[in-house]
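S.K.: no sequence on this one, just coordinates:
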């Protein structure tokens, strides 16, 4: 598997707080069957500023540490980008890191409690430029939980969305688990990722989440969510899921 959303970079956000924790998370990823992790530190979120060059440099360092520890995991640099008023200008200038090698897919995070007025315009600018926003964990954000039609509107525009594995396993609240289930049932979720921050407090939970999806939805939908992570990394097109 490829995990397109994970906070393994040490001491840059609320994820790994040391290189030792980074390595613990890397080992945990391998146990989950993950072979490649895209490192997505928060950017533009409060005091978390992780600019492009910094993330690339740190990712190279982390890869060397992982290899030195004998862990069979490949990592690549990206960002979980909080949308703000400078977002469109910065992304069109090439100042943000994509999830893939060709600059097609970007992981975009919104405010937990508000959907900004400028968001639709900025997303359209991205789409018009051939960039596809992947909305991070909508099942955990109040604007989408309260109004699933807002998420549907963005998907209809051409955006994609990513569910967090722990939302499915019950690692958060019952409300979030219900929201995840409803969004998946209505085909508004395209890819699953761990969004792991800590090997105990916020683990990967990918295997358990996929077991639940296999049982409650279908093996085909489980494979769809997993395979789309590979397609995103390889800059391939994502098709809607057909039951």
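M.R.: Looks like it arrived, so ask away. If you're wondering where the values come from, they're calculated on a predicted model, not measured in any experiment. Numbering: from 1, shown residues only.

S.K.: can we go C-alpha only for contacts and neighbour counts from here?
M.R.: Will do.

S.K.: can you give me the strands for this structure?
M.R.: Counting by DSSP state E, the chain forms strands over residues 2-6, 36-39, 42-43, 74-77, 80-82, 105-109, 132-136, 160-164, 191-193, given from the N-terminal end onward.

S.K.: Could you list the residues in contact with stretch 189-200?
M.R.: 3-8, 14-16, 21, 24-25, 28, 160-166, 183, 202-206, 224-226, 228-229, 240-241 (Cα atoms under 8 Å, 6 or more residues apart in numbering).

S.K.: Check the offset of that stretch from the chain's centre.
M.R.: From the chain centre to the centre of stretch 189-200 is a distance of 7 Å (Cα atoms, centre = their mean, to the nearest Å).

S.K.: Sort out which residues of that stretch are buried, please.
M.R.: Counting neighbours by 16 or more other Cα atoms under 10 Å, one finds that the buried residues in stretch 189-200 are 189-199.

S.K.: now do stretch 125-141
M.R.: If you call a residue buried by 16+ other Cα under 10 Å, then stretch 125-141 has these buried ones: 125-127, 131-141.

S.K.: and residue 41, what does it touch?
M.R.: Remark: with contacts taken as Cα under 8 Å, 6+ apart, residue 41 is in contact with 6-9, 12-13, 15, 50, 55, 78-80.

S.K.: what helices or strands is the longest helix along the chain leaning on?
M.R.: Ranked by number of residues, the top helix in the chain under DSSP state H is helix 52-68. Helix 52-68 makes packing contacts with helix 19-31, strand 74-77 when contacts are defined by 3 or more Cα pairs under 8 Å, 6 or more residues apart in numbering; DSSP states H and E.

S.K.: Alongside the first one, take a look at this:
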């Protein structure tokens, strides 16, 4: 299985601090059944901005450690890019990493809002040959309050990535239920752990899949994992027709707890 969203490089953002921690995370990934990982250190984030060349250097070193320690896992390059009006220019000038040398890019929104220029940036990325994937939309308050904000971005050509920990309940019941609702409505296309460490932000990779299995979302599991594979191979993502998300009393209840 492939994990398309991780913070696995040490001493570069809010992920592991030492190479020993990175190695422990990689070994745990293998135990989770993960065979390939895309490293997605933060870029253009107000708190962390991992430089393109630094990422390359750290990746090279970590790949050497993987080989030395005989860890059966392939590591790919990437960035988790905070949405910014300079994204396209920086991508074109090789100052930001795409996912695994594909045309896909992982985009991060602020936690509480969907910036007014988000749709314009998606259109600009598509026009330049990139396909944006919105990271963890289930953890964005504006989307939780009004899923149509996410729907409009998907209709413009964006895809989305759900976080394993969200499905596993790591971020609370409200986000867990919202995540399931988004999946049932076909608003979710890919799956990632967004792992930062093995304590406060672990993988939850299998746990998230087990949750979907218990909720009888077997087709969704197949599609999410297949789409992860397609990203690595730079192939078109499977997209199902969007369904309506109805805001009922239950929905309002979970938003107040968000």
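M.R.: Noted; the coordinates are in hand. Computed from a predicted structure; not experimentally measured.

S.K.: Give me the TM-score for this pair.
M.R.: The TM-score (TM-score structural alignment, normalised by the length of the first structure) is 0.95; 242 aligned residues with a Cα RMSD of 1.5 Å.

S.K.: Export the buried residues of stretch 125-141 of the first structure as JSON lines, with columns for distance to residue 84 of the first structure.
M.R.: As requested, these are exported to JSON lines (distance: Cα to Cα, whole Å):
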{"residue": "125", "distance to residue 84 of the first structure": "14"}
{"residue": "126", "distance to residue 84 of the first structure": "14"}
{"residue": "127", "distance to residue 84 of the first structure": "17"}
{"residue": "131", "distance to residue 84 of the first structure": "17"}
{"residue": "132", "distance to residue 84 of the first structure": "17"}
{"residue": "133", "distance to residue 84 of the first structure": "14"}
{"residue": "134", "distance to residue 84 of the first structure": "16"}
{"residue": "135", "distance to residue 84 of the first structure": "14"}
{"residue": "136", "distance to residue 84 of the first structure": "15"}
{"residue": "137", "distance to residue 84 of the first structure": "17"}
{"residue": "138", "distance to residue 84 of the first structure": "17"}
{"residue": "139", "distance to residue 84 of the first structure": "20"}
{"residue": "140", "distance to residue 84 of the first structure": "19"}
{"residue": "141", "distance to residue 84 of the first structure": "16"}
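
S.K.: Tell me which residue of the first structure is furthest from the middle?
M.R.: The C-alpha centroid of the first structure is most remote from residue 68, which lies 26.7 Å away (Cα atoms, centre = their mean).

S.K.: ok, residue 156 of the second structure touching residue 124?
M.R.: No: at 10.4 Å, residue 156 of the second structure does not count as touching residue 124 under the criterion of Cα atoms under 8 Å.

S.K.: Residue 33 of the first structure and residue 1 touch, don't they?
M.R.: Yes: under the criterion of Cα under 8 Å, residue 33 of the first structure is in contact with residue 1, at a separation of 6.0 Å.

S.K.: number of nearby residues for the spatially closest residue to residue 63 of the second structure that is not a sequence neighbour?
M.R.: Setting aside the residues directly before and after it, residue 63 of the second structure is nearest to residue 75 in space (Cα to Cα, 6 or more residues apart in numbering), at 6.8 Å. The tally of other residues near residue 75 of the second structure (other Cα atoms under 10 Å) stands at 20.

S.K.: wait, residue 75 of the second structure sits on residue 36?
M.R.: Yes: at 5.9 Å, residue 75 of the second structure counts as touching residue 36 under the criterion of Cα under 8 Å.

S.K.: Name the nearest residue to residue 237 of the second structure, ignoring sequence neighbours.
M.R.: Leaving aside its chain neighbours, residue 237 of the second structure sits nearest to residue 227 (5.4 Å; criterion: Cα to Cα, 6+ apart).

S.K.: Residue 78 of the first structure and residue 237 of the first structure: what is the separation?
M.R.: Here the distance between residue 78 of the first structure and residue 237 of the first structure works out to 19 Å (Cα to Cα, to the nearest Å).

S.K.: Over to residue 186 of the first structure?
M.R.: The separation that residue 186 of the first structure has from residue 237 of the first structure, given Cα to Cα, amounts to 20 Å.

S.K.: tell me the contacts of the nearest residue to residue 160 of the first structure once chain neighbours are set aside?
M.R.: Excluding its sequence neighbours, the residue lying closest to residue 160 of the first structure (Cα to Cα, 6+ apart) is residue 134, at 4.7 Å. When contacts are counted by Cα under 8 Å, 6+ apart, residue 134 of the first structure is found next to 105-108, 159-162.

S.K.: 6 Å instead?
M.R.: 106-108, 160-161 (Cα atoms under 6 Å, 6 or more residues apart in numbering).

S.K.: can you give me the helices in the first structure?
M.R.: If DSSP H is used as the criterion, the helices of the first structure fall at 19-31, 52-68, 87-92, 119-128, 142-146, 148-157, 165-169, 174-185, 206-216, 219-233.

S.K.: Out of those, which gets nearest to residue 44 of the first structure?
M.R.: Distance to residue 44 of the first structure, taken as Cα to Cα, is lowest for helix 87-92 among the helices of the first structure, at 9.1 Å.
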